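Novice: I'd like to go over a predicted model; first the sequence, then the structure.
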Amino acid sequence: MDTSTDFALPPVTLRIGGQARSVGVGIHEHINPATGQPDALVPLAGAAEVDEAVHAAHRAFTHWRATPAGTRAKALLKLAQLVEEHTEEFAALAIADNGIARASANATVAAAVEWIRYYGGWADKLPLGRITSAVGAGGSFGHTLRQPYGVIGAIITWNAPLMSLAMKVPAALAAGNTVVVKPSELTPFSAMLFADLISEAGIPAGVFNVIPGGAEAGAALVEHPLVKKVTFTGGPETARKITSACAQTFKPVLLELGGKSANLIFADADLEAAAMHSTYMAFGVMSGQACALPTRLLVQESIYDAFVAKVGAIAASFKVGNPQEPDTICGPVINQGAIDRIDSMVKRAQEQGARLVTGGQRLEGDLAGGFYYPPTVLADVNPDSELAQKEVFGPVLAIIRFSDEAEALAIANGTDYGLSGSIWTGDARRAIRLAEALETGEVAVNGAAIAVAERPFGGIGHSGNGNEGGLEGLEEFFWTKSVAYGNG
């Protein structure tokens, strides 16, 4: 299978204080998920390289925080323009990073541009605090200041590297912080072009630093005393380690973790639209490898059998294959480990009574060299089973039957996660009731977009804490100081 592109992969380097470095403590061989073949060597940062990057960011902080807000805004808006102008390159890098299909890759770049532009627009309109009157303060004049932390340590996962950068870096820079980001060694390419464009946008050297690496680099970044806040996207197990390390010095941490989002389909919904949208969101966005996707489909019993059949037919029609081809809906998953995990969960679900509607077997033939797993629909899933409770992070949809609104709500809230939720209904009152009752950080009704820049995005429970997006996402990168002036 030809997965070649006219765009050459950039060399992967450490980016420290504006300088590219190709030497670290080791080398990771990047594997193209579409072919299963190596295509690049990734230098891995160790503790020494992390220390250099943090000190570079620390030195840059004094100048960057004093940079006029209008100048920071101009640079970030320029960055948004540059990312948009390099859409084709970023899409090609996304395909090389993790095999995302081209249509999704293009959409991801567009979304990233909006996130950067949104926070660029906030940079010169920052919420600086409030004033307390002399009377209300017992005779003294007081006010509050919102101040940047300093160096932010950002650790991003492999499934959406450009989006993770766009959801973290612009807000942190708009607030006056500097950033050291550790991208996953599995997906290093997008961060390279992003770093180049950061410099081209006029953002000074040291304000943004990139240190590809594994667990050693992540631990060194989290524990570094000059890193004043950590923002992490990834899984709960790693988040526990990060939280424990940060707790030693009471360092604040922002966690955007996993999800097992429920998608509630009521009989009075637009069923054609609900079926197409629900199926695409489960499989067509990064082959199911995203935290906020609606991977539990809860269907009212009066329409259950017909809806399951419709979803199964749509899923089976999605083209799985070369992510370069424009009609491909689902590309590969990230690696062999993902294939093994996904397949074992599908097999166990069937042993526990789930009914396989479509998919359920690694693809062979022309796709045998890559990591391809087809859209897999399992019906009659027990709400308490592994498949309904654990994040698969792959193209697998669990369908569960419910009788009424109360049962749907109980099933939807019956997991440790609380990131996103979806509702399909023609009853506006029901939508309002359920939107309030769902224990999630975000609710989408009748196909509304999720994880958009202007709204806060974050979860509760095992889905993390804090927010990215909206004004709330900007406020994550300030701390508050209270100042008072007496009469003496």
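Specialist: Arrived safely, thanks for sending.

Novice: drop to CA atoms for contacts and neighbour counts, all remaining ones
Specialist: OK.

Novice: In terms of helix, strand or coil, where does Arg401 fall?
Specialist: Under the three-state scheme (DSSP: H, G, I helix; E, B strand; the rest coil), Arg401 adopts strand.

Novice: My read is that it contacts Asp305, right?
Specialist: No: when contacts are counted by CA atoms under 8 Å, Arg401 is not listed as touching Asp305 (9.4 Å).

Novice: What ranges does the stretch 101-250 of the chain have for its strands?
Specialist: 131-132, 141-148, 151-155, 178-182, 208-210, 227-233 (DSSP state E, counting those that start in this stretch).

Novice: so what does the first one touch, helix or strand wise?
Specialist: With contacts defined as 3 or more CA pairs under 8 Å, 6 or more residues apart in numbering; DSSP states H and E, strand 131-132 has these neighbours: strand 141-148.

Novice: got another, please set it beside the one above:
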Amino acid sequence: MSMRHRERAAVRRERAGIRERYGLHVGGRWIAARDGSRSDSVDPTTEEATASVAVASAADVDGAVAAGIEAAPRWWACGWQERASRIAALADLVAEHAGELARIDAVDAGIPVDGMAKDVANGVNTLRYFAGLAGELKGQTIEVPGPALNMTLREPFGVVGRIVPFNHPVQFAASGIAAPLAAGNVVVLKPGETTPISALRLAELAEGVLPPGVLNVVTGGREAGAALVDHPAVGRIAFTGSVRSGQAVVRSAAERLKTVTLELGGKNPLVVFPDADVETAARAAVTAMNFNRGQAQSCGSPSRMLIHERIRRDFVDAFVAAAEALTVGDPLDPGVAMGPLAFESHYRRVLGYVDRGVSEGARLVTGGPGRPTGLSRGYFVAPTVFDDVTPDMIIAREEIFGPVVAVLGWTDEDEALRIANELPLGLTANLWTNDLGRAVSFGKQVQAGYVWVNGAGERPLGAPFGGYKLSGLGSENSLDELLSFTRTKNLSLRAAPGGAA
């Protein structure tokens, strides 16, 4: 790296509050990787290394699990009220450091600071939500005859492995640890390989709140993730990421019959019926795409837009106008709506899909290959819209995980339903109509775990979120998630013969 590049990286580190070197955070303290391995965290805006981060090996993961095993009995024994109090205190700390965490993810992940405010708030609110739910870990009593009692207890697994992706780093790190901690587990957290810094800062903030070993963060790539999933002392895995990686997690966890939840990908349909207000639906679709909170690198983005032919042209015009109004630039600058994609190989992958859309004959309306005007470096892709897409095209069938939209027309509701349901994914769907009967009927038939009607992608706390088909196993963001981090034990008591009843 040249002197000029080093100076630029130092300035951006200082603006974001990022250190030059990071270790692993295990047992409440910083440690080095045992074999000394490190990798660079690259700023996707400048394409330059920002920080050097330790890379965990299987031995390092084993050390993190050992720290968790040591801490687990005391964490469970302290009781739900103490756990809830500490989790709420961590939420307060995260809220106090919201600006810093937003700037970290702006530099490390490319998410604009304006959009990051919502990401941090989501993490804070989820921590507080599960702190408030901790007292709901209740068992049942079952009637039995005579001097006897039968009851169930909810007990934690002990050490939980939580693997989160690159696209909403601090939000997924904070929200991902909330339910397992509230349920009495300790956590080994592995953040995305390319966006690890905010998770490490979260662990550092937790030092004064959570006992040592309750939250451990190991950074690295596939080796660290595989070691965590395969570890014999980790009985519960929660994974967010791609379908292929989720399938690998299940295969590995099956060897020891581990409990696994998966939140995986989606190629989500947004279906606009001819009675909908076109301008309103188009603006909401731009919001739902999550352009400004992750450059549409979001599993719930409705990148497959099924628009009735009567209104398709008007919808496309309105959508393109709203998308082109978004400011693309340095995510550290206030007022910027879209930053770069998170890392180079993903950037190349998304551009490959753009090229594929052109070669397949879809009509490129806006965006496309090449950086937006005025940007000479960085992994930037402008909002890209393809119209005249057919259901057989690759851009209509595969999750792109970037700011690329495929617009398909339809004339018959049965046709729209068939197109919406024909893929092996089923995470979300979004329906736009003023007809309540149509909304209920279509909403029941569409194969997705979360269905909005006239929505823009907002999800209230407590609403279960999970996918159908290859989009996942289990649900999050609700009481169901909290209970999934516990095991049910039956305790059957009977007075000894001749003893006191």
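Specialist: Cool, the structure landed. Quick caveat: nothing in here was measured; it's all calculated off a predicted structure.

Novice: Just the TM-score for the two chains, thanks.
Specialist: The TM-score (TM-score structural alignment, normalised by the length of the first structure) is 0.96; 484 aligned residues with a CA RMSD of 1.7 Å.

Novice: that older thread, turn the strands of the stretch 101-250 of the first structure into a markdown table, columns for mean neighbour count and distance to Arg102 of the first structure.
Specialist: Below are these laid out as a markdown table (neighbours: other CA atoms under 10 Å; distance: least, CA to CA, whole Å):
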| stretch | mean neighbour count | distance to Arg102 of the first structure |
| --- | --- | --- |
| strand 131-132 | 14 | 50 |
| strand 141-148 | 18 | 37 |
| strand 151-155 | 28 | 25 |
| strand 178-182 | 30 | 25 |
| strand 208-210 | 28 | 25 |
| strand 227-233 | 24 | 23 |
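
Novice: Would you reformat those as JSON lines and include distance to Ala247 of the first structure?
Specialist: JSON lines is the format used below for the strands of the stretch 101-250 of the first structure (distance: least, CA to CA, whole Å):
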{"stretch": "strand 131-132", "distance to Ala247 of the first structure": "32"}
{"stretch": "strand 141-148", "distance to Ala247 of the first structure": "20"}
{"stretch": "strand 151-155", "distance to Ala247 of the first structure": "15"}
{"stretch": "strand 178-182", "distance to Ala247 of the first structure": "20"}
{"stretch": "strand 208-210", "distance to Ala247 of the first structure": "25"}
{"stretch": "strand 227-233", "distance to Ala247 of the first structure": "11"}
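
Novice: Now which residue in the first structure aligns to Gly335 of the second structure?
Specialist: Taking TM-score structural alignment, Gly335 of the second structure has Asp327 as its aligned residue in the first structure.

Novice: how about the strands of the stretch 101-250 of the first structure, which one is nearest Ala103 of the first structure?
Specialist: Among these, strand 227-233 comes nearest to Ala103 of the first structure, with 23.6 Å by CA to CA.

Novice: Which residue range of the second structure does that closest one align onto?
Specialist: Matched against the second structure by TM-score structural alignment, strand 227-233 of the first structure falls on residues 234-240.

Novice: and the matching stretch, how far from the chain's centre?
Specialist: Counting by CA atoms, centre = their mean, to the nearest Å, stretch 234-240 of the second structure is centred 14 Å from the centre of its parent chain.

Novice: I'd like to know how far the aligned partner of Asn430 of the second structure in the first structure sits from Ala195 of the first structure.
Specialist: Aligned counterpart of Asn430 of the second structure in the first structure: Ser422 (TM-score structural alignment). According to CA to CA, to the nearest Å, Ser422 of the first structure and Ala195 of the first structure sit 35 Å apart.

Novice: Counting neighbours, go ahead and name the busier of the two.
Specialist: Ser422 (29 against 17; other CA atoms under 10 Å).

Novice: Kindly tell me how buried the corresponding residue of the first structure for Ser57 of the second structure is, as a neighbour count.
Specialist: Matched across to the first structure, Ser57 of the second structure falls on Gly46, judged by TM-score structural alignment. By other CA under 10 Å, 23 other residues sit near Gly46 of the first structure.

Novice: got a list of what Gly46 of the first structure touches?
Specialist: Gly46 of the first structure is in contact with Gly24, Val25, Gly213, Glu216, Ala217, Ala220, counting by CA atoms under 8 Å, 6 or more residues apart in numbering.

Novice: Now do the same contact list for the residue most central in space within the first structure.
Specialist: Against the mean C-alpha coordinate of the first structure, by CA atoms, centre = their mean, the closest residue is Ser164 at 5.0 Å. Residues near Ser164 of the first structure by CA under 8 Å, 6+ apart: Ile156, Thr157, Thr233.

Novice: repeat for Ala205 of the first structure
Specialist: Counting by CA under 8 Å, 6+ apart, Ala205 of the first structure touches Gly17, Gly18, Ala60, Ser199.

Novice: again, only this time at 6 Å
Specialist: Going by CA atoms under 6 Å, 6 or more residues apart in numbering, Ala205 of the first structure touches Gly17, Gly18.

Novice: That one maps to what in the second structure?
Specialist: Here Ala205 of the first structure is matched to Pro212 in the second structure, going by TM-score structural alignment.

Novice: swap in Glu301 of the first structure?
Specialist: Using TM-score structural alignment, Glu301 of the first structure pairs with Glu309 in the second structure.

Novice: Same question for Glu476 of the first structure.
Specialist: Matched by TM-score structural alignment, Glu476 of the first structure corresponds to Ser484 in the second structure.

Novice: Skipping adjacent residues, who's closest to Ala284 of the second structure in space?
Specialist: Ala456 (4.8 Å; CA to CA, 6 or more residues apart in numbering).

Novice: picking that back up, can you list the neighbours in contact with the match of strand 227-233 of the first structure?
Specialist: In contact with stretch 234-240 of the second structure (CA under 6 Å, 6+ apart) are residues 159-164, 258-264.

Novice: Using the aligned residues only, give the average distance of it to the first structure.
Specialist: Aligned to the first structure and superposed, stretch 234-240 of the second structure gives a mean residue distance of 0.7 Å (mean CA distance after the TM-score superposition for the first structure).

Novice: what's the span of stretch 391-403 of the second structure from first residue to last?
Specialist: 19 Å.

Novice: what does stretch 197-216 of the second structure give?
Specialist: Stretch 197-216 of the second structure: ends 14 Å apart by CA to CA.
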